[in-house]
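> no FASTA, just this:
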């Protein structure tokens, strides 16, 4: 079969190329640049825990060099009585009990008080690094892919023509490599002005300039090393409603100032004045030394392509969607596109796949980004209330203020409708009806499975997310397995029957064991997709139901040549052989 063609060598195109290559799918990567990446310290990438784990699985070392927001890593929610009032003009310093606005940007009001010292543990904070370092790490990882013919990077190419037929696609390029290229599929990762999207005739509606931010990257010693800072209504800048500071590696910070509506130019002098005023306000030192490394203006657009699949052509990353208001992260969503599409294309390339499986990429990912954009559009009038932060404080109840501010922090922290990983509730890959023996665990069907410690069949100890990628995962929850003799664990308890059922599934699957899983009783069997989303939670070993759920997760591939009854018979035969 012909290689897959990936158009665009930004972070999403590089990551998709790497994911397909790791799955032994040959790729032609069309790179419009000459292979170099402009160094722009103010252009940064934010990685949520799930997307950072994806890059680590692919062998990209970028996450190891990224800077966690240590203050938000240790975020706690303080329990308060009576009311909580916002203190305007003071910074939100997450994770510091001695700081104003501890927790969600609030101080305890004069009539309130803490109830004990109990705290709620928050998930790990996002990671933050310059985008050119991410692309450099992805290119370095691609250089380690074994096999001379698995990845071909073609620099200096500009797309001109796209043609499709039932067996593949043909792409013509101009530039240093002016020729025709033949591929089995093509994925447009070529950015907001995507040529692939235009050649497909796909509309890209949305909103322009939803938010604008002045941006600066600088090296300085701020009072809160390693902590991300969100400061609402700083008193020294009456026109700036919000300032954020996020740590980067090697003592560098990225500062963002939310600009008032309009298209007024941000002059270099005005930006330097913002830097000086902000550093002075935070440190109290008007002579605080700093080194200004990079500046710019970041304009946030919200757009969503009407189609993400057209025959053998797909869109991903900024070619398919633009977002970024209220702390939402477009690059993060692009990496989730990679995780969703790569295993489906790999299955199609190696074994063939139903249209239902390939169509599910658009249904799941476009649905998830659409929900994110809708949540941002609904939250914007609340968070950016007319009349400013002070007016909102006077005009609404304290609880509502808290809810509005949480909307913003959720986007930055990767929580709630603005930030948490998507749940594919209406996925075409979800079984139409809950199979017999289904149980409820703390992870919703269609949501990302918890990253619990697991034991692999070779006895090695690892984590569930580290095993994602190409295969289905079947996880048996079996408390006490830590004391098993791992040389014989496949012959213990339920394992022989479950191993036989896994061997009969319509796609290769890996069998794992977890001591515990949130909300799951002993002997629960979890079926997890290669991108980490939960397909089913079953009580005990149920070969027919397990097969039916796996078949649904693959878009009904097995319906063409066998079904759950045959799988159940094979599994039972295997069980008998183990006895």
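Yes, it's here. From a predicted model like this one, the values you see are computed outputs, not experimental measurements. Numbering: from 1, shown residues only.

> C-alpha from now on. contacts and neighbour counts both.
Will do.

> which residues are contacting stretch 439-458?
For stretch 439-458, the external contacting residues (Cα atoms under 8 Å, 6 or more residues apart in numbering) are 421-425, 427, 430, 461-465, 486, 490, 511-520, 528, 532-539.

> ranges for the strands of the stretch 151-300 of the chain?
151-155, 157-165, 168-175, 179-183, 185-188, 206-219, 229-232, 242-248, 252-258, 291-304 (DSSP state E, counting those that start in this stretch).

> Alongside the first one, take a look at this:
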């Protein structure tokens, strides 16, 4: 088959190309820019633990070298500190905060080292045609060029050309929130900790300020602006910086202003995310960002969900139903996120009213915002695909564990039959994972358990599955008794759990995760070719 065409070379497009390469699928990334990132420290992204792990896995050494993991979180209201949380390895998971250009640069460097990823700069899409066996795209640039791909994914941002060429509507709300933003280097009283300061007395009329640390003593400060306020001039923004730092530090400390801007946040959701062999992902499919939600975070979750499904289809191991599940799962999850934000906004942003008289209301609102910023609750937690069409049907050995079906699995320590160990999340992205809960395997020598108990039967069952799968064992898993078997999707979500080993149940579950059809059906019977690069031809003179 032809490579997958990825339109857009931002974090989402590059991450998708890398995730496909990890599964032996070639891609061509069409980048309308010259390939150089604009350095904007004030344009940063917050990656929650699941998306940070994905980015680090795709980049190899990881993008975290230019970012900061927060050591704590503080919430203040007026002059009073109302909450302080410790974050880190032994506490609540810490988000990773880094400039977006640093994330893009790390992903681009990783893509440059992959033979299955071809980056093409100065190539702007202007034509898209689909047929039964693939997609044909035309780009403008130094020389007009045609490309042929098996599938095409539009990761080309809020003004997506792919979405417009497909005629997909993009309804929603404009200017949901506005923020004045500054990136600066300074010493603040809480090094390494992020701060949410609501209704500060030193800036009358300001609803909220956030201070989030980056690497090397740099901070990003955001001031929530009135929806229809006056124009923010450089002078007024510098005044905000001085007043804020002065109040927090007991006098304005020395600081270096690195970057400023005004960010206007919109909420939009594309009507559909798939049209035959073409898909939308990232800002091309959704816009969100109010109340601490993160667009890049959700875009990387799109990648995690779509990449393995495209890979299964490209290798001829999936049905069209598997590709349909991308929109069903991801659009439903993002719609729920937007719906939660829209419901919370009037409560959190409107002044006065009932919330003035309800005991504990302000504390509950602070908790809601904290959860959103830290990747918890309805505004920030990883999605659960509870009603996915890929969930296996009933069978005699199905059982329940602490992780609901469709939810992300716990990152427990696992061991493969060859004796190599590591964390479960390190094994994601290449195929199904079948995990046996076997107490004692963490301390026994491999020769004592690899051929004992249910292992031989389970190994034979995994070998006979209709899709690629890796067998692993773990000392224990929350809520799972000994000899339970977990089937984990390539994106880290639990497909099903079983009590014991029954080959028929495992086979049926693997078929369900693959879309419920026989292998080879996704590509309409067309022969698969060796990985290569997209067919390219210059326009005739």
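Perfect, thanks for sending it. All of these numbers come straight from a predicted model, not from anything done at the bench.

> For ChimeraX, write the selection for the buried entries among the contacts of stretch 439-458 of the first structure.
Buried members of these, defined by 16 or more other Cα atoms under 10 Å, are picked up in ChimeraX with:
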select :421,422,423,424,427,430,463,464,465,486,490,511,512,513,514,515,516,517,520,528,532,533,534,535,536,537,538,539
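
> Which helix runs longest in the second structure?
helix 295-314 (DSSP state H).

> whereabouts in the first structure does that helix align?
With TM-score structural alignment applied, helix 295-314 of the second structure matches the range 330-349 in the first structure.

> again, but for stretch 483-496 of the second structure
Using TM-score structural alignment, stretch 483-496 of the second structure pairs with 523-536 in the first structure.

> show me what contacts residue 328 of the first structure?
Taking Cα under 8 Å, 6+ apart as the test, what residue 328 of the first structure contacts is 411, 412, 414, 418, 419.

> what's the following helix or strand after the helix or strand hosting residue 17 of the second structure?
Element membership for residue 17 of the second structure (DSSP states H and E) is helix 11-21. As assigned by DSSP H and E, the chain's next helix or strand after helix 11-21 of the second structure is strand 27-30.

> After superposing, tell me the mean distance of the next helix or strand after that next one to the first structure.
Following strand 27-30 of the second structure in sequence order, the next helix or strand is strand 44-47 (DSSP H and E). Here the mean offset of strand 44-47 of the second structure against the first structure after fitting is 0.8 Å, by mean Cα distance after the TM-score superposition for the first structure.

> So which elements touch strand 44-47 of the second structure?
In terms of contacts (3 or more Cα pairs under 8 Å, 6 or more residues apart in numbering; DSSP states H and E), strand 44-47 of the second structure is packed against strand 96-99, helix 100-112, helix 295-314.

> Would you indicate which residues of the second one are buried?
Read that as helix 100-112 of the second structure. The neighbour-count check on helix 100-112 of the second structure (16+ other Cα under 10 Å) flags 100, 101, 102, 103, 104, 105, 106, 107, 108, 110, 111 as buried.

> residue contacts, the corresponding residue of the first structure for the last one?
Counting by TM-score structural alignment, residue 111 of the second structure lines up with residue 142 in the first structure. By Cα under 8 Å, 6+ apart, residue 142 of the first structure lies in contact with 18, 151.

> ok, and the closest non-adjacent residue to the counterpart of residue 421 of the second structure in the first structure?
In the first structure, residue 421 of the second structure lines up with residue 461, judged by TM-score structural alignment. Of all residues not flanking residue 461 of the first structure in the chain, residue 455 sits nearest, at 4.7 Å (Cα to Cα, 6 or more residues apart in numbering).

> if I look at the one you found, how far off is residue 213 of the first structure?
Counting by Cα to Cα, to the nearest Å, the separation of residue 455 of the first structure from residue 213 of the first structure is 46 Å.

> quick one on the thing from earlier: using TSV, lay out the strands of the stretch 151-300 of the first structure together with mean neighbour count and distance to residue 285 of the first structure.
Output for the strands of the stretch 151-300 of the first structure, formatted as TSV (neighbours: other Cα atoms under 10 Å; distance: least, Cα to Cα, whole Å):
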stretch	mean neighbour count	distance to residue 285 of the first structure
strand 151-155	18	49
strand 157-165	17	51
strand 168-175	18	53
strand 179-183	16	60
strand 185-188	25	49
strand 206-219	19	16
strand 229-232	22	18
strand 242-248	23	17
strand 252-258	24	18
strand 291-304	18	15
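
> coming back round to it: Throw the helices and strands packed on strand 44-47 of the second structure into JSON lines and include distance to residue 24 of the second structure, thanks.
JSON lines is the format used below for these (distance: least, Cα to Cα, whole Å):
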{"stretch": "strand 96-99", "distance to residue 24 of the second structure": "28"}
{"stretch": "helix 100-112", "distance to residue 24 of the second structure": "13"}
{"stretch": "helix 295-314", "distance to residue 24 of the second structure": "8"}
